[in-house]
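Novice: Provided below for reference: sequence and predicted model.
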Amino acid sequence: MIRRRNVVLGLPALLLSAGFAISGRASAPLRVVATTGMIADAARRVGGDQVEVRALMGPGVDPHSYRQTRSDIVAMTRADLVLWHGLYLEAQMEEFLHNLARKRRVVAVAEALPRELLLAHDDYADKFDPHVWMVPDLWKHVVAEIQRALSEARPEAAGRFAANAAAHMEELDRLGAYARETLARVPAQSRVLVTAHDAFGYFGRAYGFEVMGIQGISTESEAGLARIRELVDILVSRRIGAVFVESSVSDRNIRALVEGAAAKGHAVRIGGELFSDAMGTPGTYEGTYIGMIDHNVTVIARALGADAPERGMNGKLSAGM
């Protein structure tokens, strides 16, 4: 009787303890895993203190060729929400992510963009250029989808997510206005952007630039000698004075262009390093989406003859870009 009474008296304490555990779990931050730094940045801005975000790909990492590691798999299988880009950006991870979506909450955030806003992929039928983050007006669709995914995962915080998203959208509007106004000052004959791979198609369409990538939309495509010779001839014949390297792609082919043009008597300089498929170092201004695009716009504009502030829209860009 004594033993039975102790068990009965112990039940309320156990239930109370379980209740606290459940309550504590519900208020803990959502565990979010994002494939790219750009998605992770948006998730942090929208999620605020309601999320704990891990980005799989850091500075200088090429998402086109990235394969999930063992620690990535563990993180994604334990996450409350996995956010990936889609549009064939994470080409080597797609099968794993589709399989994971059968068991966990997994969202391809760029797939939410209306198809009429997308550019067709040069290398793959029925696929699209994934580099939509290059234009803030397009990136707003991704931010909205991240807000939706977070709100679905934690409905009780939907109001916070909406407020955070609205504040971030205002920042994106300001960034978009800066890009349009600054790049409009580039002389018409200088609006040619030559880079390592064709990551700036949306940028070119939005801001009136002719974009030439040595490689195609995916860095997995090969850059042949014929393509390099073709671009050298264009640089020389059109007197293009600057080309750009990318933080996540080898500069070998860009340097081959510079050397090839020099051999034909035309000097071409490297106008700067652009962030194409990854942001800058975490903890820096360039390690945020706003800073990444501010950097790109400012570097391109200044290199191609426009009057643009040396430290960018917010005066935060690193010195000596």
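Specialist: Thanks, I have the structure now.
Novice: CA only for contacts and neighbour counts going forward, please
Specialist: Noted.
Novice: so residue 244 makes contact with residue 270?
Specialist: Yes. Here residue 244 reaches residue 270: they are 5.5 Å apart, a contact under CA atoms under 8 Å.
Novice: who's more crowded, these two?
Specialist: Neighbour count, other CA atoms under 10 Å: between residue 244 and residue 270, residue 244 has more, with 22 against 17.
Novice: In a strand, that one, correct?
Specialist: Yes. Membership of residue 244 in a strand is supported by DSSP: H, G, I helix; E, B strand; the rest coil.
Novice: Now do it against residue 166, distance only.
Specialist: Going from residue 244 to residue 166 by CA to CA, to the nearest Å gives 34 Å.
Novice: and if you look at residue 275?
Specialist: According to CA to CA, residue 275 and residue 166 sit 25 Å apart.
Novice: repeat for residue 137
Specialist: Taking CA to CA, one finds residue 137 at 14 Å from residue 166.
Novice: do residue 26 as well
Specialist: Distance, residue 26 to residue 166, using CA to CA: 25 Å.
Novice: can you map out the helices along this structure?
Specialist: For the chain, the helices defined by DSSP state H occupy 2-27, 37-47, 70-78, 94-100, 136-153, 158-183, 201-207, 225-237, 252-263, 289-303.
Novice: what's near enough to touch the closest residue to residue 215 other than its chain neighbours?
Specialist: Distances taken as CA to CA, 6 or more residues apart in numbering put residue 197 closest to residue 215, at 4.3 Å, once the chain neighbours are dropped. Residue 197 makes contact with 212, 213, 214, 215, 216, 217, 218, 219, 249, according to CA atoms under 8 Å, 6 or more residues apart in numbering.
Novice: then this one, side by side with the first:
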Amino acid sequence: MLSRRAALASLAAFAAAPAFAANRLNIVATTGMVADLVRQVGGDAVTVQGLMGAGVDPHGYRQTRSDIVAMTRADATFWHGLFLEAQMEAFFEDLGRKRPVHAVAETLEPSGLLAHEDYAGRFDPHVWMDPTMWAQCTPAVVEALSALRPDLRATFEANAAAFAAEAKALEAYSRATLMAVPEDQRVLLTAHDAFGYFGQAYGFEVMGIQGISTESEAGLNRIGQLVDFLVARQLPAVFVETSVSDRNIRALIEGASAQGHMVRIGGSLFSDAMGSEGTYEGTWLGMIDHNVTTIARALGVDAPVAGRLGKLAGSA
């Protein structure tokens, strides 16, 4: 039995809790980036289940039986769209006839999107790589959550504004850090072409062994061309991705070495998936902070090891 003091403390805690905490919206989101965005906007009013964890590639992901159960029971499902979850599009079209379904990136103005190199009429989906563009997805989340809880619109709007402010601060850090990279070294070569919006935002030439989708194949000719490019530009580093095999990147390094140019792996970047849940890198802010800091340091900039907020892993 609880003591009187414990019982009073418990009652006080309950009274102090937000009125909506006991009646949270049950949300399912596909990628970690979308799940994080909904958590940021929804705050204490939502419980969000992300389907794709650290290291999971969304391009080839197919919904499991447990995913289907979770989405059909959820108050709403949020997905990225723009052909990122290509294998799930038909399912979302069907689910949308029965339950609220929202593709957050498809609310962006098409004029600001990059063309998809593999599919005519489609766009590069990796918009979260540009903090300014990703913040522009928040109004869609506000509207979707407000449709379910109109009484909390002001809360969702305030949360979205706070997130946008954080994204703006992250963008300022990213710009200042990356502009310190010498212009002739502003080349980002990775496993697949996920950094187009990053390159557009910060003046980097971006090259991927595979195309925008990891479903595309990298031929020997492509690898040979990139080896020649590495040697000609004397680039010091290439980068692996946490959600894509490093096999092709290592083939590049070996090819460059055979031509007498030593190139190293500059680090592992988060592209289509964030870090482990519960870590700073497992948030969108931490994911981008990690990428920017890793890229800058590999290309000769004395960026802080711990990143913008001193939270990056290995900083102790």
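Specialist: Yep, that arrived. The model shown is predicted, which means the values in this text are computed figures rather than measured ones.
Novice: thinking again about what came up before, with mean neighbour count and distance to residue 63 of structure 1 as added columns, please give the helices of structure 1 in a markdown table.
Specialist: Formatted as a markdown table, the helices of structure 1 follow (neighbours: other CA atoms under 10 Å; distance: least, CA to CA, whole Å):
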| stretch | mean neighbour count | distance to residue 63 of structure 1 |
| --- | --- | --- |
| helix 2-27 | 11 | 33 |
| helix 37-47 | 24 | 10 |
| helix 70-78 | 15 | 14 |
| helix 94-100 | 14 | 11 |
| helix 136-153 | 21 | 17 |
| helix 158-183 | 18 | 23 |
| helix 201-207 | 18 | 17 |
| helix 225-237 | 16 | 23 |
| helix 252-263 | 18 | 19 |
| helix 289-303 | 23 | 16 |
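Novice: and of those helices, who's closest to residue 60 of structure 1?
Specialist: helix 37-47 (10.4 Å; CA to CA).
Novice: Let me know the angle separating that closest one from helix 136-153.
Specialist: Using axes from the mean of the first three to the mean of the last three CA atoms, to 10 degrees, the interaxial angle of helix 37-47 of structure 1 with respect to helix 136-153 works out to 60 degrees.
Novice: Nearest spatial neighbour of the residue mapped onto residue 233 of structure 1 from structure 2, chain-adjacent residues omitted?
Specialist: Alignment note (TM-score structural alignment): residue 233 of structure 1 maps to residue 228 of structure 2. Leaving aside its chain neighbours, residue 228 of structure 2 sits nearest to residue 256 (7.4 Å; criterion: CA to CA, 6+ apart).
Novice: ok, now how distant is that neighbour from residue 248 of structure 2?
Specialist: 12 Å.
Novice: likewise residue 128 of structure 2?
Specialist: Distance from residue 128 of structure 2 to residue 248 of structure 2, by CA to CA: 24 Å.
Novice: same deal with residue 192 of structure 2?
Specialist: For residue 192 of structure 2, the distance to residue 248 of structure 2 equals 10 Å [CA to CA].
Novice: residues shared between the contacts of these two?
Specialist: The contact lists of residue 192 of structure 2 and residue 248 share residue 209, where a contact means CA under 8 Å, 6+ apart.
Novice: In structure 1, which residue is most central in space?
Specialist: In structure 1, the centroid-proximal residue (CA atoms, centre = their mean) is residue 38; its distance is 3.4 Å.
Novice: Now do the contacts for that residue.
Specialist: 133, 278, 279, 288, 289.
Novice: which two from those residues end up farthest apart in space?
Specialist: Within these, 133 and 288 form the most distant pair, 12.1 Å apart (CA to CA).
Novice: who's more crowded, those two?
Specialist: Set side by side, residue 133 of structure 1 and residue 288 show more neighbours around residue 133, with 23 against 20, by other CA under 10 Å.
Novice: how near is the equivalent of the more buried one over in structure 2 to residue 179 of structure 2?
Specialist: Residue correspondence to structure 2 (TM-score structural alignment): residue 133 of structure 1 is matched to residue 128. To residue 179 of structure 2, residue 128 of structure 2 is 20 Å away according to CA to CA.
Novice: what do you get for residue 119 of structure 2?
Specialist: According to CA to CA, residue 119 of structure 2 stands 32 Å off from residue 179 of structure 2.
Novice: ok, now residue 302 of structure 2?
Specialist: Residue 302 of structure 2 sits 12 Å away from residue 179 of structure 2, going by CA to CA.
Novice: Same check on residue 231 of structure 2?
Specialist: Separation of residue 231 of structure 2 from residue 179 of structure 2 (CA to CA) stands at 24 Å.
Novice: coming back round to it: residue in structure 2 paired with the residue nearest to residue 215 of structure 1?
Specialist: Residue 197 of structure 1 maps onto residue 192 in structure 2, by TM-score structural alignment.
Novice: ditto for residue 299 of structure 1
Specialist: Superposed on structure 2 with TM-score structural alignment, residue 299 of structure 1 falls opposite residue 294.
Novice: Could you pull up the contacting residues of its match?
Specialist: Residue 294 of structure 2 sits next to 266, 267, 268, 269 when contact means CA under 8 Å, 6+ apart.
Novice: how about 10 Å then?
Specialist: Listed by CA atoms under 10 Å, 6 or more residues apart in numbering, the contact set of residue 294 of structure 2 reads 239, 266, 267, 268, 269, 288, 301, 303, 304, 305, 307.
Novice: go on, residue 64 of structure 2?
Specialist: So residue 64 of structure 2 contacts 51, 70 (CA under 10 Å, 6+ apart).
Novice: Which residue in structure 1 aligns with it?
Specialist: Counting by TM-score structural alignment, residue 64 of structure 2 lines up with residue 69 in structure 1.
Novice: and the gap between that match and residue 24 of structure 1?
Specialist: 31 Å.
Novice: Residue 37 of structure 2 reaches residue 160, doesn't it?
Specialist: Yes. Between residue 37 of structure 2 and residue 160 there is a contact under CA atoms under 10 Å: 9.0 Å.
Novice: what is in contact with those two at once?
Specialist: Shared contacts of residue 37 of structure 2 and residue 160 (CA under 10 Å, 6+ apart): 43, 135, 137, 138, 141.
Novice: Which of these sits closest to residue 104 of structure 2?
Specialist: Taking CA to CA as the measure, residue 104 of structure 2 lies nearest residue 137 of those, at 6.0 Å.
Novice: List the contacts of the closest one.
Specialist: Residues near residue 137 of structure 2 by CA under 10 Å, 6+ apart: 34, 37, 80, 103-108, 127-128, 160, 164.
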